[in-house]
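S.K.: could you work out the structure for the sequence below:
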Amino acid sequence: MTRVLIVDDQDLVRQGLRMILELAGIEVVGEARDGDSAVRAASRYRPDVVLMDLRMPGMDGVEATRRIVAAGDARVIALTTFDVDQNVVDALRAGAAGFLLKDVTSEGLVDAVRRAEAGEPVVAPAVLARMMDHFATRPPEQPRLPAGLDELSDREREVLAMIGAGRSNAEIASELFISMATVKTHVRHIFAKLDLRDRAQAVVAARDARLG
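M.R.: As a prediction, the model looks like this:
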């Protein structure tokens, strides 16, 4: 059974998330109302997935995400009220598996938790597209080149730019006139060289590298 830790400074939000998950047969092993208690709870309960609010008093969700991911305690899904938020970008850099809006449907929440546990991305393509639009209008003040960028081949940089633009593997294969197998190989190499977990982090890496 999937084990989840819920982190949010609002009691009603935690209670609502717990109810949805438990009705779907997902075990909620604990709750926390701030980042510091979240880090302790993750270490104690060893959940598979953490639902992490980003804006909390004291230690925020971004720093808590960084510590939980570094400890290898769980996959973290960031929770936010805004579909594009600098805190979300920072959380993805810190190692979050993706993010959800707080108005996500019950079905969407349950599906996201299960996909996160399975190691899959939990950000919808439409949201990735909005992230890229946001990045285009608000470029970073100081470039943060991803570690390992110099190791990418010209083709891998091209594929990374297309991932950053929200393209699927099928769309990349069509536009570059290569096979799906070749695209998957390029994606696997990109993730390995840049130490990326999923496509959500790849979008941030593409933005940081000023690709696309």
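S.K.: could you use CA atoms for every contact and neighbour count after this?
M.R.: Noted.
S.K.: so where do the helices sit in the protein?
M.R.: Counting by DSSP state H, the chain has helices at residues 11-23, 35-45, 61-71, 86-93, 106-117, 125-137, 154-164, 169-176, 180-194, 199-208.
S.K.: most neighbours per residue, which of the ones you listed?
M.R.: helix 199-208 (a mean of 24; mean count of other Cα atoms under 10 Å).
S.K.: can you count the residues close to Gly72?
M.R.: Neighbourhood size, Gly72 [other Cα atoms under 10 Å]: 12.
S.K.: the nearest residue to Tyr45 once chain neighbours are set aside: what's it in contact with?
M.R.: Nearest residue to Tyr45, sequence neighbours excluded (Cα to Cα, 6 or more residues apart in numbering): Val29, at 6.6 Å. Residues near Val29 by Cα atoms under 8 Å, 6 or more residues apart in numbering: Arg3, Val4, Leu5, Tyr45, Pro47.
S.K.: quick one: closest of the helices of the chain to Phe99.
M.R.: Proximity to Phe99 (Cα to Cα) singles out helix 86-93 among the helices of the chain, at 7.2 Å.
S.K.: what's in contact with that closest one?
M.R.: With contacts defined as Cα under 8 Å, 6+ apart, helix 86-93 is touched by Leu54, Gly61, Val62, Thr65, Arg66, Ala78, Thr80, Gly98, Phe99, Ala200, Gln201, Val204.
S.K.: how close does the fifth one sit to Pro125?
M.R.: Spelled out, it's Arg66. 24 Å (Cα to Cα, to the nearest Å).
S.K.: likewise the third one?
M.R.: The spacing between Val62 and Pro125, counted by Cα to Cα, is 22 Å.
S.K.: and what of the second one?
M.R.: Gly61 sits 23 Å away from Pro125, going by Cα to Cα.
S.K.: could you do the fourth one as well?
M.R.: As judged by Cα to Cα, Thr65 and Pro125 stand 23 Å apart.
S.K.: thinking again about what came up before, show the buried residues in the contacts of Val29.
M.R.: Arg3, Val4, Leu5, Pro47 (16 or more other Cα atoms under 10 Å).
S.K.: so the third one sits against Ser37, correct?
M.R.: Just to be clear, that refers to Leu5. No: contact status for Leu5 versus Ser37: not in contact, 11.1 Å apart, counting by Cα atoms under 8 Å.
S.K.: just want the most central residue of this structure.
M.R.: Gly98 (1.8 Å; Cα atoms, centre = their mean).
S.K.: chain neighbours aside, what residue packs nearest to Leu128?
M.R.: Excluding the flanking residues, the one nearest Leu128 by Cα to Cα, 6+ apart is Gly166, at 5.9 Å.
S.K.: next, count neighbours for the one you found.
M.R.: Gly166, neighbours per other Cα under 10 Å, totals 23.
S.K.: I have a second one here; can you model it like the first so I can compare?
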Amino acid sequence: MMMRKPRALVVDDDRSWQEILREILEDSGCEVDTAASLDEAQRLMAVPHRVAVVDLALHERDHHNRDGLMVLKLLREHDPGCSAILLTGYATVELAVSAIRQYGAENVLRKEVFTRGELKKLLLSIFSAEEKKPEDTKPTVTLPQLLKVNREARILLVEDDQSWQDILSELLGESGFQVRACRSFGEALGCLRRERYQLAIIDLSLSHASGGGGIGATRPEDLEGYRLLLGFQGGGTPVIVLSGMTDPVLIEQTFARPQVFAYLEKQSFHRKVFLRTVHEALQQKGPPAEFEKLTEREREVLELLAEGKTNKEIAEALVITTNTVKRHLKSIFAKLEIHTRAAAVARIKGET
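M.R.: Below you'll find the model as predicted:
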């Protein structure tokens, strides 16, 4: 008996985009229905669809049109088994949050950086998640089981936007992790001083006023989230940055911090990609047990040392004297059983 092809819905008022999306969906094994307006899409909803790709603006002369969100709303109400993907040339962080949280979109793709491969991989992920027949059903494997970590795994979430904080806390909580959510620099810094975490997820800009797509003349050091990276000791907690800032220079500078594992953009946020990144970050080789011997201050000195700073620069950064730095280094060398600064840098980078 031949299996029935999954049915897909394309909603876009641009004929060329309709054809592009139809081709990709047909190549993925779908039967495709197309609509150019909200009314046409609503009529086609009489038939269930497995997946829908919906343009945000369904009026070529009105770029402020948001009929695509109404299509998502109707799909959520009348065809809950349909995985919806919003496609737009006008993506913002707020739109991505709204489409995912309020309207139930699986993902938000931007037309200006659209690739066929990205959509095909997303479709593959959606179709592979279809329910199996009862006789083929196997126990669900949760993320913590995959990671072989227990429910005591602690994650620090630093995000001042309540919508994003809710989305991320829910995803992580459902995966079995303990989440400590913070909204400000001071609150997060206090948590870092008092507690240890297996992973941290932070937004670079902890101010809605500076939450745009680029930083302009803003230096990374002026961003509170970026400054928090200084609070993560070298060889310790990995960090996933989730930000609405897309400036390439900023991203490169962020990755220069040794503890940064990944940089995810809010405008193209995808739940499965996010959870997979969490998985990969937690699968990293943990810090050597010997680092547990170090005090909080010694870890700070060691990280600054790994950045190539001199004793004087370390002293200035930590507001201590150079003699105090020397005492810390002597203690660090003894605990790690090394004798030189170069050996300390190699140890923190996992080279020895």
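S.K.: the residue nearest to Tyr45 of the first structure matches what in the second structure?
M.R.: In the second structure, the residue matched to Val29 of the first structure (TM-score structural alignment) is Val32.
S.K.: same question, Ala118 of the first structure
M.R.: Superposed on the second structure with TM-score structural alignment, Ala118 of the first structure falls opposite Ser128.
S.K.: next: Val39 of the first structure.
M.R.: Mapped onto the second structure by TM-score structural alignment, Val39 of the first structure lines up with Gln42.
S.K.: wait, Leu9 of the second structure sits on Cys30?
M.R.: No: counting by Cα under 8 Å, Leu9 of the second structure stays clear of Cys30, with 9.4 Å between them.
S.K.: which residues touch Thr34 of the second structure?
M.R.: Thr34 of the second structure neighbours (Cα under 8 Å, 6+ apart): Leu9, Val10, Val11, Asp12, Gln18, Arg22, Ala41.
S.K.: if I look at it, how far off is Met70 of the second structure?
M.R.: According to Cα to Cα, Thr34 of the second structure stands 16 Å off from Met70 of the second structure.
S.K.: what's the helix or strand for Lys272 of the second structure?
M.R.: helix 271-282 (DSSP states H and E).
S.K.: going on from that helix, what's the next piece of helix or strand?
M.R.: helix 296-306.
S.K.: where does that next one end up in the first structure?
M.R.: Going by TM-score structural alignment: helix 296-306 of the second structure matches no residues.
S.K.: C-terminal to that helix, what's the next element?
M.R.: Next element after helix 296-306 of the second structure (DSSP H and E): helix 311-318.
S.K.: measure how far that next one is from the centre of its chain, please.
M.R.: Distance of helix 311-318 of the second structure from the chain centroid (Cα atoms, centre = their mean, to the nearest Å) equals 33 Å.
S.K.: go on, stretch 30-44 of the first structure?
M.R.: 19 Å.
S.K.: then stretch 77-88 of the first structure?
M.R.: Using Cα atoms, centre = their mean, the offset of stretch 77-88 of the first structure from its chain centre is 10 Å.
S.K.: buried set for that stretch?
M.R.: Neighbour counts over stretch 77-88 of the first structure (16+ other Cα under 10 Å) mark Ile77, Ala78, Leu79, Thr80, Asp83, Val84, Asn87, Val88 as buried.
S.K.: could you dump these to JSON lines with distance to Leu152 of the first structure?
M.R.: Output for the buried residues of stretch 77-88 of the first structure, formatted as JSON lines (distance: Cα to Cα, whole Å):
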{"residue": "Ile77", "distance to Leu152 of the first structure": "28"}
{"residue": "Ala78", "distance to Leu152 of the first structure": "29"}
{"residue": "Leu79", "distance to Leu152 of the first structure": "32"}
{"residue": "Thr80", "distance to Leu152 of the first structure": "32"}
{"residue": "Asp83", "distance to Leu152 of the first structure": "30"}
{"residue": "Val84", "distance to Leu152 of the first structure": "28"}
{"residue": "Asn87", "distance to Leu152 of the first structure": "28"}
{"residue": "Val88", "distance to Leu152 of the first structure": "26"}
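S.K.: and the two most separated of these?
M.R.: Using Cα to Cα, those reach their maximum pairwise distance at Ile77 and Val84, which is 14.8 Å.
S.K.: Ala41 of the first structure versus Ile68 of the first structure, what's the distance?
M.R.: 10 Å.
S.K.: same thing with Ile163 of the first structure?
M.R.: 35 Å.
S.K.: please apply the same query to Ala91 of the first structure.
M.R.: Taking Cα to Cα as the measure, Ala91 of the first structure falls 19 Å from Ala41 of the first structure.
S.K.: ditto for Gly58 of the first structure
M.R.: From Gly58 of the first structure over to Ala41 of the first structure the distance is 16 Å, taken as Cα to Cα.
S.K.: same check on Asp53 of the first structure?
M.R.: Asp53 of the first structure is 15 Å from Ala41 of the first structure, by Cα to Cα.
S.K.: for Gly119 of the first structure, same thing?
M.R.: According to Cα to Cα, Gly119 of the first structure and Ala41 of the first structure sit 21 Å apart.
S.K.: does Tyr263 of the second structure really touch Val241, like I thought?
M.R.: Yes: counting by Cα under 8 Å, Tyr263 of the second structure does reach Val241; the two are 4.7 Å apart.
S.K.: picking up where we left off before, so which of the buried residues of stretch 77-88 of the first structure comes closest to Thr105 of the first structure?
M.R.: Using Cα to Cα, the buried residues of stretch 77-88 of the first structure come closest to Thr105 of the first structure at Leu79, 13.0 Å.
S.K.: what sits closest to the closest one if chain neighbours are left out?
M.R.: Closest to Leu79 of the first structure by Cα to Cα, 6+ apart is Asp53, at 4.7 Å.
S.K.: and if you look at Lys111 of the second structure?
M.R.: Gly89 (4.9 Å).
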